[in-house]
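Colleague: Here is a sequence with its predicted model. Questions after.
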Amino acid sequence: MYILVAPDKFRGSLEATEVCQSVTEGIRLAFPDAKIVSTPLADGGEGTTRILTEGSNGKFVSAVVHDPLGRYIEAEYGLSGDGNTAFIEMAAASGLNLLKPEERNPFLTNTFGTGELILHAVNSGVKKIILGIGGSATTDAGIGMAAALGFEFLDENEQNVNPNGENLSSIKNIKTENVNPLIKPVEFIVACDVTNPLYGEFGAAYIYGPQKGADQVMVAKLDMGLKNISDIATKTFGKNISGNPGAGAAGGLGAGALWFLNAKLREGVSIVMEQTNIAEHIQKADLVITGEGKVDDQTLQGKVVKGLADLCQKNNVPLAVVCGTLMITPEEAQNAGITYAVSVLNRPMDLQQAEKEAFSLVCDATFHLVRLFFNKSRK
């Protein structure tokens, strides 16, 4: 029996590689002779760079860049084994996790450090950059990133403006003459699971600004600034992409990637599955086991589990899901293409206890599901 183990992380308790180890132990207990292939997955957010780098037998590279408030930090990105592709998470340089709660201020923060990481990778000779844009501390529409690459943003007096959220409304012109020429031939693919437009009621400022430290007044000003940069960029680049799904991702970095990098926005889970050749493994598998901390409505809208379910259905391979919290109905599981779904909790316990025992809980649950599947398949 060929079993593919392809989970996401259990946030707060197990990384995806640890879930793989736990599931593998459970399989071995139930079926020692099984052929097991483990491929940890991610949905394009936190942890994606590590998975893609390790999956390509690559290495990690460090660079000194600026954090969201302009302080020097050391940030890391991945380089594929063949040296042709860089895997960058914008959160490594421009993430909310880099700031103390009292430092959060999308008027002042920018994505300059993300641009510096891109430059560092480009200077190493990469041909493609896969950029994850989750977890941002910014609402600058990517102008900080663009400034690091050589774009210039001028006010009505033709003076350079500091590229941050507060100054979006002051920009009247974008100069492209000094953009680093090494950027143009590089292919940019952005992992983006957010469908918000750039501005407006459901845009970057109104939906995500408050969690980045913006009050109601700031949100309104940021939204006006996003509308302004959209108008200026549309004139400069000849394309209005502010309403594109994902333009509002990461404080408008989705739109910035389209304008300044000529990038393509794609679902993060699709990118990860493509880079890890997961479809080839599924075609050979008798059973696929996946999992994540919580399986709910969001899971069925573009997460790892849904991506696997679609591929498993296409190849007529059963998919089993182990999770901490199971919040979908049997009908929803069936409609999504999930063959078997189970919570690993085997008795009443609080979150702290569940996280502490996560490894053994996943292992035990896997043992039972594999025994069930194997006994059924032998008849």
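Modeller: Yes, it's here.
Colleague: Going by C-alpha atoms from here, please, whenever you check contacts or count neighbours.
Modeller: OK.
Colleague: which ones are touching residue 354?
Modeller: Listed by CA atoms under 8 Å, 6 or more residues apart in numbering, the contact set of residue 354 reads 324, 345.
Colleague: Am I right that it is in a helix?
Modeller: Yes: under DSSP: H, G, I helix; E, B strand; the rest coil, residue 354 sits within a helix.
Colleague: and it, how far is that from residue 24?
Modeller: In this structure, residue 354 lies at 19 Å from residue 24, with CA to CA, to the nearest Å as the measure.
Colleague: Just confirm residue 377 is within a helix.
Modeller: Yes: the assignment for residue 377, made by three-state DSSP, places it in a helix.
Colleague: adding another structure so you can compare the two:
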Amino acid sequence: MISPRGGRAARRGWREGHCVIAPDKFKGSLTAPEVAAHLAAGLRRVRQDVPVVTLPVADGGDGTVDAVVAAGFARFQLGVTGPLGERVAASFAMRGETAVVELAEASGLRRMSGRPTAENALAASSFGTGELIRAAAQRGARRVVLGLGGSACTDGGAGMLTALGARLLDEQGWPLPRGGAELRRLARIDVGEMVRIPVTVASDVDNPLLGVRGAANVYAMQKGAGRAEIDELERGLVHFASIVRRDLGVDVVDRPGAGAAGGVGYAALAFFGAEVRPGIEIILEQLGFADQVQGARLVITGEGSLDQQTLHGKAPVGVARVAAGAGAPVIAVAGQRTLTGEQLRGARIEEAYALTDIEPDPEVCMAQAGPLLERLAAQIAGVWLGDRVFRDEAGAHA
């Protein structure tokens, strides 16, 4: 059972106000909206009188569109081109003149059937992401938030640019085939007919485009590439950047974020003058999170695993930073946790709870994440929302 650690909750005093639930997804188990719904259900078992606001969040990767739709954006679904040329159903979201496009929806690894292969790593394209941006512009979008994460491609964003009307031509004046392996044959770029729209890149990746920390060397292996394919993709990106520098007079290969999503970050920087910002920071702005946490008695955030990666721009840290600025206490939930109490407090998270606290088998935690989250939330409510004594499903006292 959960108990207040060090008596923090008691020392703080029992605050009035609402509870804000703002988790990211539990990858492989639940989407962020599902996590938020289960946490809310667990809290309400114990404290039906406490108002609960659910604001599922994302950091620009998988689940970004789902998160903003849950907060009131409209979803638009259409058929686009998947990473290997197949047709897939993908979504973007809009509110007012702002569109949120998630690269993983059209060009993500999750769109690949089976395990990634070396051949697919060379051929995968970001073309479908460009189709989503074009569709958003046709619906009246005047600004695009482009979430980068979970990509299948290492094409420098060439596919995205082609879908938006840029012409990437070989020596004979023919359009280049799609995929990062083809970039070595690029001879000329024509952007005269390209759709242009202000883009803000939502990403927590600060890699440059090229080199040992670049898009190919760091990320292509997880997309199926071996050493030979990584070298081939790197050569393609080097050549692509040289043609961009010659034809557009732009050199942004070393800008932080250029290496995001196989170089799609580079295309956004070079062709749209995009700003790259932490994904969670942008998403929280779109959700109006700072206003939502004013006067909150508790904020609950979380993700599947609270570990070292969490500390490098992931959603829980971004949520905690804004909530702490509003004076609201923040706790986190996770499937599992490896961060120490000192690391959590350094990230402005007062306490963290994991499903493995109540179910030691990780496989059970994955399979039954929803019910376990509700049990955990009911226990958290008893500690953090004012009830000193409560019962769980078995009737045991805390």
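Modeller: Now that the structure is in, tell me what you want to look at. Please read all numbers here as calculations on a predicted model, not as lab measurements.
Colleague: Residue 108 of the first structure -> the second structure?
Modeller: In the second structure, the residue paired with residue 108 of the first structure according to TM-score structural alignment is residue 123.
Colleague: Tell me who's in contact with its match.
Modeller: Shown here is residue 123 of the second structure, whose contacts under the criterion CA under 8 Å, 6+ apart are 84, 153, 178-181.
Colleague: Which of these has the largest number of neighbours?
Modeller: When neighbours are taken as other CA atoms under 10 Å, the top entry among the contacts of residue 123 of the second structure is residue 153 (33 neighbours).
Colleague: tell me the contacts of it?
Modeller: The neighbourhood of residue 153 of the second structure, defined by CA under 8 Å, 6+ apart, consists of 83, 107-108, 121-126, 179-180, 223, 261-262.
Colleague: In helices, which of these fall?
Modeller: Among those, DSSP state H puts 107, 121-123 in helices.
Colleague: Widest-spaced pair of those?
Modeller: Based on CA to CA, the longest span within those runs between 107 and 122 and measures 13.7 Å.
Colleague: And these two? Which one has more around it.
Modeller: Neighbours per residue, other CA under 10 Å: of residue 107 of the second structure and residue 122, the larger number sits with residue 107, 34 against 26.
Colleague: So what does the more buried one match up with in the first structure?
Modeller: In the superposition onto the first structure, residue 107 of the second structure corresponds to residue 94 when matched by TM-score structural alignment.
Colleague: Now residue 235 of the second structure: closest residue in space, sequence neighbours ignored.
Modeller: Residue nearest to residue 235 of the second structure in three dimensions, not counting chain neighbours: residue 184, with 6.7 Å by CA to CA, 6 or more residues apart in numbering.
Colleague: Kindly indicate whether the one you found is helix, strand or coil.
Modeller: Three-state call for residue 184 of the second structure (three-state DSSP): helix.
Colleague: Distance check, it against residue 299 of the second structure.
Modeller: Counting by CA to CA, the gap from residue 184 of the second structure to residue 299 of the second structure is 50 Å.
Colleague: Between these two, which has more neighbouring residues?
Modeller: Each of residue 184 of the second structure and residue 299 had its neighbours counted (other CA under 10 Å), and the higher figure belongs to residue 299 (25 against 18).
Colleague: That one maps to what in the first structure?
Modeller: Residue pairing (TM-score structural alignment): residue 299 of the second structure is matched to residue 288 of the first structure.
Colleague: surely that match meets residue 322?
Modeller: No: under the criterion of CA atoms under 8 Å, residue 288 of the first structure is not in contact with residue 322, lying 11.1 Å apart.
Colleague: tell me the contacts of the nearest residue to residue 97 of the second structure once chain neighbours are set aside?
Modeller: Closest residue to residue 97 of the second structure apart from its sequence neighbours, by CA to CA, 6+ apart: residue 141 at 4.5 Å. Under the criterion of CA under 8 Å, 6+ apart, the contact partners of residue 141 of the second structure comprise 94, 96-99.
Colleague: surely residue 53 of the first structure meets residue 82?
Modeller: No: because the distance of 10.8 Å does not satisfy CA under 8 Å, residue 53 of the first structure is recorded as not touching residue 82.
Colleague: what about the two, which has more around it?
Modeller: Set side by side, residue 53 of the first structure and residue 82 give different neighbour counts by other CA under 10 Å, the larger being at residue 53 (22 against 10).
Colleague: And that one, which helix or strand is it part of?
Modeller: Secondary structure from DSSP states H and E places residue 53 of the first structure in helix 48-55.
Colleague: For the first structure, which segments count as strands?
Modeller: For the first structure, the strands identified by DSSP state E occupy 2-5, 35-38, 59-66, 72-79, 85-89, 128-132, 152-154, 173-175, 187-191, 264-266, 287-295, 319-326, 340-343, in order along the chain.
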